[in-house]
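Enquirer: The amino acid sequence is not available; the structure is as follows:
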């Protein structure tokens, strides 16, 4: 397979991008990479150009640019060229750590939306206490608001991904809400609950509250983009703060604190590893005609590496093709809500 890489996207590009790509290249013999970006910066970083080619361009999309305008005006930007490679069949998938908004625009306007999917959703994989595979949640920010039918589409796509890529045979699908009762929430959530409850082929387990997410209450969590983004940032911020406070308590606890930290070193390391988001890869823009995956702007080489493995699994399992076939067969209509 061939993966198109926006080598200039991200806070530490192209260094971390090249390092992560080379690690994946060295371990996965079936993958070829095309790096789009400034060859004068990329070439000196490469240890070997085996199965790696460079398409030179000095133009890139900055994080503070208007996403749609940047994609339309900067025809030679590294992200735009990588998206065109996927659109033209020159690559099977695309990776970027650049602007989320610009990547969404490039995905929509260049790669193209799956017929039957109204709006692509941004879907990360997040850690959970009771599961090594974690859980996926979408949408977490690609759309500010959604309709019930769009949340149903997210459930279908997330279900395919959890089975094909995460290896979960019968994923538990839940709706993020402010209570577990079916009647909880606003009209959007009540109508979505009815639709998901009536859907065939989904193991819908009902509503889930944000307090239960990290406990592994579900494998696929469906939500609107506004709520999902707020929940994601709350999880990230809380995890970062807790780990920082644990470290500070050990370091500032005198001899007893340091001794206790030494005794608990193995346990603490296990917790850190479990909640290390880098090993879960990037966030997928589900709903596009090909795998388009976004890593955090501050992603390190390890995150890039795991994101490449994530993309490899999507391509090998033909996950996007299955989603395309599903919506082609079932049309754009969501199931009829159940009546009270």
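Expert: Thanks, I have the structure now. Since we're looking at a predicted model, the values are computed, not measured.
Enquirer: Please make it C-alpha for all contacts and neighbour counts, starting now.
Expert: Fine.
Enquirer: Go through stretch 287-306 and flag the buried ones.
Expert: 287-297, 299-306 (16 or more other Cα atoms under 10 Å).
Enquirer: Filter those down to just the ones in strands.
Expert: 292-294 (DSSP state E).
Enquirer: Name all residues that make contact with residue 262.
Expert: Residues counted as contacts of residue 262 (Cα atoms under 8 Å, 6 or more residues apart in numbering): none.
Enquirer: what secondary structure does it sit in?
Expert: helix (DSSP: H, G, I helix; E, B strand; the rest coil).
Enquirer: Put this next to the first one:
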């Protein structure tokens, strides 16, 4: 599918290193990707973050008068601050002035703003945050959802997550028939709590999902699954553990490489391999997680995102737009409703 120039609203005030790192990542995306970036936030702070050789002709700034901070209650902040940067960014998508939103700010506020301004896709009860994990197979990734949007989930919600994840895996990651697994404490269909057992049965009976069974914790990164569903509590713990594990592996590699001239020679020889390792296990290389199930493309970045992560989050948003994820998911659900009717 040919790519087109995509307009992406970036919450310039969201994240621990905003707006400086956000602006730097957005400028790189504008240069290297076929995108138009709308930086949403305090114009003075954004302009102060621009490098000396950048002019206002290179970026478009959309003013926002407020910010929702990490310590604030998400829904209260979204409702009481209608002119906060994340609300303004979501409104740009709602009004058709942008095709996607990227934010490394308060994840609860991002989800709340998306629900209030964009709404849910028809047939979806709860949106889910989907994160991409590396696997033992070099060319393969696994999509895990939910990783934080819904702490408690009914079996019906998990079934919808499987549908959303399958569509994203198929149309964006290029997997013809995604293999779906349910994260559980054992492979047998009787394992887990009551919700897990009922979810297993629902996934098994859904002919539109290529459900291949339960996935234990050791299976998540095996490459045996393309999509793994779980509730947001477990998924968020899994996500942060995987991020920490990746950082530990990278740190061990740095510490164990020889020092001095031998280390310099070894590093030079291994440089392509080390780069590939970093790309596979460093969460910054993936950029963020897609909020699936809302009526708009929205990528939520890590709160500690720096310029590389912001760049990759924008790339992820562009890929979702280019591959018409929203339209395909909506079409899929309309077909299901027609069949059931």
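Expert: Nice, thanks for sending it over. Source: prediction; values computed, not measured.
Enquirer: Please identify the one among the ones in strands among the buried residues of stretch 287-306 of structure 1 that lies nearest to residue 263 of structure 1.
Expert: residue 294 (38.1 Å; Cα to Cα).
Enquirer: I figured that closest one hits residue 304, correct?
Expert: No. Judged on Cα atoms under 8 Å, residue 294 of structure 1 makes no contact with residue 304 at a distance of 9.6 Å.
Enquirer: quick one: common contacting residues for the two?
Expert: In contact with both residue 294 of structure 1 and residue 304: residue 282, using Cα under 8 Å, 6+ apart.
Enquirer: Tell me, how many residues neighbour the residue mapped onto residue 71 of structure 2 from structure 1?
Expert: Matched by TM-score structural alignment, residue 71 of structure 2 corresponds to residue 64 in structure 1. Number of residues near residue 64 of structure 1 (other Cα atoms under 10 Å) recorded here: 8.
Enquirer: For residue 64 of structure 1, give its distance to residue 229 of structure 1.
Expert: Residue 64 of structure 1 sits 19 Å away from residue 229 of structure 1, going by Cα to Cα, to the nearest Å.
Enquirer: Ok, residue 20 of structure 1 next?
Expert: 27 Å.
Enquirer: What of residue 96 of structure 1?
Expert: 19 Å.
Enquirer: Please, which helix or strand holds the corresponding residue of structure 1 for residue 239 of structure 2?
Expert: In structure 1, residue 239 of structure 2 lines up with residue 232, judged by TM-score structural alignment. Assigned by DSSP states H and E, residue 232 of structure 1 belongs to helix 225-251.
Enquirer: That helix: which residues count as buried?
Expert: Quick answer for helix 225-251 of structure 1 (16+ other Cα under 10 Å): 225-229, 231-232, 235, 250.
Enquirer: tell me the contacts of the residue nearest the centre of structure 1?
Expert: Central residue of structure 1 (Cα atoms, centre = their mean): residue 283, 1.1 Å from the mean position. Residues in contact with residue 283 of structure 1 (Cα under 8 Å, 6+ apart) are 122-125, 293-295.
Enquirer: Of all the residues in stretch 189-209 of structure 2, which ones are buried?
Expert: 189, 192, 196-200, 202-204, 209.
Enquirer: Sorry, slip of the keys, the one I care about is stretch 329-341 of structure 2.
Expert: Result for stretch 329-341 of structure 2 [16+ other Cα under 10 Å]: buried residues 329-330, 332-333.
Enquirer: Which ones among the residues you listed map onto helices?
Expert: When the buried residues of stretch 329-341 of structure 2 are checked against helices (DSSP state H), the matches are 329-330, 332-333.
Enquirer: Between which two of the residues you listed is the distance greatest?
Expert: Longest span within those, Cα to Cα: 329 and 333, 6.3 Å.
Enquirer: Quick check: which element contains the residue lying farthest from the centre of structure 2?
Expert: Distance from the C-alpha centroid of structure 2, by Cα atoms, centre = their mean, peaks at residue 261 (40.8 Å). Using DSSP H and E, residue 261 of structure 2 sits in helix 260-281.
Enquirer: ok, now residue 22 of structure 1?
Expert: Judged by DSSP H and E, residue 22 of structure 1 forms part of helix 15-27.
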